[in-house]
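Student: Sharing a sequence plus its predicted fold:
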Amino acid sequence: MNDTIEDAKQVISLSDYISQVGNLRSYLKNKENIYYRGQNKDFSNTLPSLIRNENYLNNEDKLINDFITKYPELFCDCQNNFDRLALMQHHQLPTRLLDLTSNPLVALYFAVERSNEGTDKDSDAVDGKIFPFTNFYDPVPLLDSLRDEHFENTKKEFLSIKGNNRQFLKSPFSDEIEIESSLARLNGDDRNYVLNEVNNFYKTLNSVDAKPQTYWSNLYADIVNSLENKRDEGGLLNSYKEFNKFPSTKRLYHEIKKDIGDFEDQINPLELFVPKIVTPRIIDQRIKNQRGLFMFVPFVCNYGFEENGSQVALNSDEVQKRTQTRINILRLLSDSIDPQPKPMSFVIPHCKKASIRSELESVGITESFIYPDPSHIAHEISKTY
């Protein structure tokens, strides 16, 4: 599934991990933040469970709407569709949100956390892993992802936001996050139609951007500012208008306006291509203790383009592969001096998990700290007797 070659660092103790995390700052080129994902098994990818299960992915809207229908009282305090998705993720419903934390010790806890005790699936029999992410993209994985789609000419459209973390670090109230959260709630046909139209727009933009400058950033600014004479090029404005008046796009706008009544019908299709890190509202002590954030994993259309421009259906494996490549856009990479920088990761050998758990407990990173609810606190108390 994922043939990414990584720069994997082995962790054998808590002090070793703290030292290596401290060294990560030397890999940063700007004022990036670092976010971590800990997994107690060395999976071959960092895909959310929704993306790893084709049936879940095909029924994304039904998962969401069925849960809301069965437990409407849970969502009384939710202010938008992202709030609803975050709450569903909190209650273990498969979503396209990927759990992250800004606390490296919390990520280490998840990497060594024991599960399935007393069975042959005990996670202490396999290595754990931690993946660092940042809120600034690196051009190498971005270009890889654009090449997947044969949209590599559009790379320069992203250069203007190279030093701007607003593109990738979002609040739960941002328009971009509301757009994508609402897209998740559209029925499968409408969502696929919207994504197909977005792909057609990218194809047009890729053709226009074969010329030696960028065009969309100027045109979109003219659209937002309602200028009469817009800086159009190569039919780009017409392609955007076609996307905007498509019936499924209009239904997406309708879904958005349920939360944002005065939303302007001016989606920037370029925003939909990249992942985003979202700081959620602190809805309970668990999110506060875990220093939790989410990555909103971008949508990948189930139709792509071949090099000659013809459209081709993508199977589940290819959708997963392309989604993983997009997630990698925000992976922390090894030193830029390396001609081929590699995504960073930490590997915790299974034989070291128990000792590292004990070390974490000694500094207060315990089960009841990570999961401050009565059932987990009761479980932790029972283990002491």
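Tutor: Okay, I see it.
Student: Going by C-alpha atoms from here, please, whenever you check contacts or count neighbours.
Tutor: Fine.
Student: How about residues contacting the helix or strand hosting residue 377?
Tutor: For residue 377, the element it lies in under DSSP states H and E is helix 374-382. Under the contact criterion Cα atoms under 8 Å, 6 or more residues apart in numbering, helix 374-382 has outside partners 367, 368, 371.
Student: The second one - nearest residue in space that isn't next to it in sequence?
Tutor: Excluding the flanking residues, the one nearest residue 368 by Cα to Cα, 6 or more residues apart in numbering is residue 377, at 5.0 Å.
Student: how close does that neighbour sit to residue 359?
Tutor: Between residue 377 and residue 359 the distance is 19 Å, computed by Cα to Cα, to the nearest Å.
Student: Likewise for residue 277?
Tutor: For residue 277 relative to residue 359 (Cα to Cα), the value is 30 Å.
Student: Between the two, which has more neighbouring residues?
Tutor: Set side by side, residue 277 and residue 359 show more neighbours around residue 277, with 28 against 16, by other Cα atoms under 10 Å.
Student: how near is the residue nearest to that one when sequence neighbours are not counted to residue 87?
Tutor: Distances taken as Cα to Cα, 6+ apart place residue 295 nearest to residue 277, at 4.4 Å, with adjacent residues excluded. Per Cα to Cα, residue 295 is found 14 Å from residue 87.
Student: Stretch 275-287: which residues count as buried?
Tutor: For stretch 275-287, burial by neighbour count (16 or more other Cα atoms under 10 Å) applies to 275, 276, 277, 278, 279, 280, 281, 286, 287.
Student: Contacts for it next, please.
Tutor: 83, 86, 135, 167-172, 288, 292-298, 326-327, 329-330, 369-372.
Student: From those, list just the buried residues.
Tutor: Buried among the contacts of stretch 275-287 by 16+ other Cα under 10 Å: 83, 86, 135, 167-172, 292-298, 326-327, 329-330, 369-372.
Student: Tell me the helix or strand right after the lengthiest helix in the chain.
Tutor: Ranked by residue count, the top helix of the chain under DSSP state H comes out as helix 188-208. From helix 188-208 onward toward the C-terminus, using DSSP H and E, the following helix or strand is helix 216-224.
Student: mind listing the helices for the stretch 51-200 of the chain?
Tutor: Under the criterion DSSP state H, counting those that start in this stretch, helices of the stretch 51-200 of the chain are mapped to 54-58, 60-70, 81-90, 104-112, 139-149, 175-185, 188-208.
Student: any chance of these in JSON lines, plus distance to residue 129?
Tutor: Below are the helices of the stretch 51-200 of the chain laid out as JSON lines (distance: least, Cα to Cα, whole Å):
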{"stretch": "helix 54-58", "distance to residue 129": "24"}
{"stretch": "helix 60-70", "distance to residue 129": "27"}
{"stretch": "helix 81-90", "distance to residue 129": "21"}
{"stretch": "helix 104-112", "distance to residue 129": "6"}
{"stretch": "helix 139-149", "distance to residue 129": "20"}
{"stretch": "helix 175-185", "distance to residue 129": "28"}
{"stretch": "helix 188-208", "distance to residue 129": "33"}
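Student: Comparison target, given below:
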Amino acid sequence: MIESLFDYIKSISDIVGDNEKMFVYRGENKEYPIPCVPNIFRESRRLEYINFEKNIIHKIRSEGFDNETSYLLTAIEAQHGGFPSRLLDVSFNSLIALHFAVTPFYNEKEDVYDRQDGKVYVIEANNLYSPSSLEIEELYSNELLNNHSFKNEFPLFSYSYKMLDYHTKNSRIKAQQGGFIMFYGNEFRPLPKSVVNELTIPCLSKKRIRIELEKLFGISNAFVYPEMNNVANRFVNTLEKYSQTGLSDKGDLNNILESFYQNIDYCTKKIVYEYNKYKGHLNRLSVYKEENNIKGMTKYCKQNNILINFVDLKKDGSPKNKTKFYKIWEKEISRSLKNDTIIPEVIALERYLIEVTMDINLSKRYLVDENKNKPFDEKYFDAKVSKFFEMLLCNQYEILSLVLGNIDIELMDWTNIFKEYGDV
């Protein structure tokens, strides 16, 4: 929870620290059910009309808004003009992202979203590319603008994306130090949790932070939408971060598998962390019980947001019926803690595994279809993807079984979920 510019800078510093990795930032001035979604994936017309994305670019050129020969560079111009695209705006400047988290677009009232919390997403920038790269331009124009291309139709490639460095095409992108994340696929898949850190900007802090940004750094709407700025120094400093790998279908598949591994490993570690926190709370409460310190126990619950609404409390926070409280506290508090800490993380991992497993099975179906052009066959896919994912699931299952072996958690019935997808 970020209540001031100082809080924000400290939090960013804690995340980035001495890390050699590069990060990009995205600010959203309210909380969306799914964050970091390119606007074209909210447009059903994209799939209804085969050339919807390409036609947007042609229309922009025909109206004289852009004279580029590159589809991608025109799309970048269109993105900043409010047109839908599969590009997601990000910034290489964390303060710019904070500005967008507390300030609406320049044509809206400054405080229009001041009753809603803002969000800043700190995203690890893997495989950075230049938007002027010929490979990236060919990928975008030949594959991603075509609904029926392998890159878009192959379900597993919906997990693929490319990070694009910012381009000095117009002064607005320069001022915002803006880059882009270019998503593959006809269906949107969120960025892996393992590469995203989330910071919340409480609605009551937005006005204060807007003032601090302008006073201390001169960042306001007048700054982020100008026709100026020189970014030559940054060009030189980031060239070494550009990806050294080419753009191949098998290379993308390797990147996706690495992303799966990192994301599942991250989710597993998060569950283990929540479990340790859960056990720590129970151990501390047991000490209070042994000391017969019921006031200390209820105070500890209140300080740590542990629900104890299963008993009636006095005004001072202690239970009216101590005998009843001691009789059922361990069971009820354990259940409350489990529901608030461990279970949400298990559900999040479970949903992710179900989604990925379904996409793997759909991808295998795609490879069996004789009418599709494919860069690799089902045999390669089984050896590369299916076995890897099976091994990954088994490893994580063993870890979680050891950690959560004595915790009662009801999981989904995968049999019913996958009965139409064949063997799983």
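Tutor: Here it is on my side, so go on. These numbers come from a predicted model, not from an experiment.
Student: on that earlier part again, mark which of the contacts of helix 374-382 of the first structure are part of helices, please.
Tutor: 367, 368.
Student: Kindly indicate which of the contacts of helix 374-382 of the first structure lies nearest residue 199 of the first structure.
Tutor: residue 371 (41.2 Å; Cα to Cα).
Student: Kindly state which residue of the second structure is aligned to the closest one.
Tutor: Matched to the second structure by TM-score structural alignment, residue 371 of the first structure sits across from residue 225.
Student: Check residue 239 of the first structure too.
Tutor: When the second structure is aligned by TM-score structural alignment, no residue sits opposite residue 239 of the first structure.
Student: need the contact list for residue 239 of the first structure.
Tutor: Contact analysis of residue 239 of the first structure by Cα under 8 Å, 6+ apart lists 200, 201, 204.
Student: Top of these by number of neighbours, please.
Tutor: residue 201 (22 neighbours).
Student: helix or strand right after whichever helix or strand residue 324 of the first structure is part of?
Tutor: Using DSSP H and E, residue 324 of the first structure maps to helix 316-327. Sequence order places strand 344-348 as the next helix or strand after helix 316-327 of the first structure, per DSSP H and E.
Student: residues in contact with that following strand?
Tutor: Contacts of strand 344-348 of the first structure (Cα under 8 Å, 6+ apart): 6-12, 42, 111-112, 127-132, 331-334.
Student: give me that answer again for 10 Å
Tutor: Contacting residues not belonging to strand 344-348 of the first structure are listed as 5-13, 17, 20-21, 24, 27, 36-42, 108, 111-112, 126-133, 331-335, 356 [Cα atoms under 10 Å, 6 or more residues apart in numbering].
Student: Mind giving me the ChimeraX command for buried ones among the residues you listed?
Tutor: Applied in ChimeraX, the following selects the buried portion of the contacts of strand 344-348 of the first structure according to 16+ other Cα under 10 Å:
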select :8,11,12,13,17,24,36,37,38,39,40,41,42,108,111,112,126,127,128,129,130,131,132,133,331,332,333,334,335,356
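Student: quick one: which of the contacts of strand 344-348 of the first structure sit in strands?
Tutor: 7-10, 36-39, 128-133 (DSSP state E).
Student: I'd say residue 74 of the second structure and residue 55 touch.
Tutor: No - between residue 74 of the second structure and residue 55 no contact is recorded; they are 11.7 Å apart, counting by Cα atoms under 10 Å.
Student: any shared contact partners between those two?
Tutor: Taking Cα under 10 Å, 6+ apart as the criterion, residue 74 of the second structure and residue 55 both touch residue 61.
Student: neighbour-wise, which of the two wins?
Tutor: Using other Cα under 10 Å as the criterion, residue 74 of the second structure and residue 55 rank with residue 74 on top: 20 against 13.
Student: which ones are touching the aligned residue in the first structure for that one?
Tutor: Alignment note (TM-score structural alignment): residue 74 of the second structure maps to residue 84 of the first structure. Contacts of residue 84 of the first structure were listed using Cα under 10 Å, 6+ apart, and they are 64, 67, 68, 74, 75, 76, 77, 78, 90, 181.
Student: what sits against the first one?
Tutor: In this structure, residue 64 of the first structure makes contact with 84, 85, 88, 93, 94, 95, 184, 185, 186, judged by Cα under 10 Å, 6+ apart.
Student: CSV please, covering the residues you listed and showing distance to residue 350 of the first structure.
Tutor: Shown next, in CSV, are the contacts of residue 64 of the first structure (distance: Cα to Cα, whole Å):
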residue, distance to residue 350 of the first structure
84, 36
85, 33
88, 31
93, 28
94, 27
95, 28
184, 37
185, 39
186, 42
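Student: which ones are touching residue 362 of the second structure?
Tutor: 154, 155, 156, 356, 421.
Student: Now check residue 98 of the second structure against the first structure: what is it aligned to?
Tutor: Per TM-score structural alignment, residue 98 of the second structure is aligned with residue 108.
Student: ok, the residue nearest to that match when sequence neighbours are not counted - contacts?
Tutor: Closest residue to residue 108 of the first structure apart from its sequence neighbours, by Cα to Cα, 6+ apart: residue 38 at 6.0 Å. Residue 38 of the first structure makes contact with 46, 99-101, 104-113, 128-132, 345-347, according to Cα under 10 Å, 6+ apart.
Student: same thing but at 6 Å, please
Tutor: 107, 110, 111, 129, 130 (Cα atoms under 6 Å, 6 or more residues apart in numbering).
Student: would JSON lines of these with distance to residue 241 of the first structure be doable?
Tutor: Converted to JSON lines, the contacts of residue 38 of the first structure look like this (distance: Cα to Cα, whole Å):
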{"residue": "107", "distance to residue 241 of the first structure": "44"}
{"residue": "110", "distance to residue 241 of the first structure": "46"}
{"residue": "111", "distance to residue 241 of the first structure": "47"}
{"residue": "129", "distance to residue 241 of the first structure": "45"}
{"residue": "130", "distance to residue 241 of the first structure": "43"}
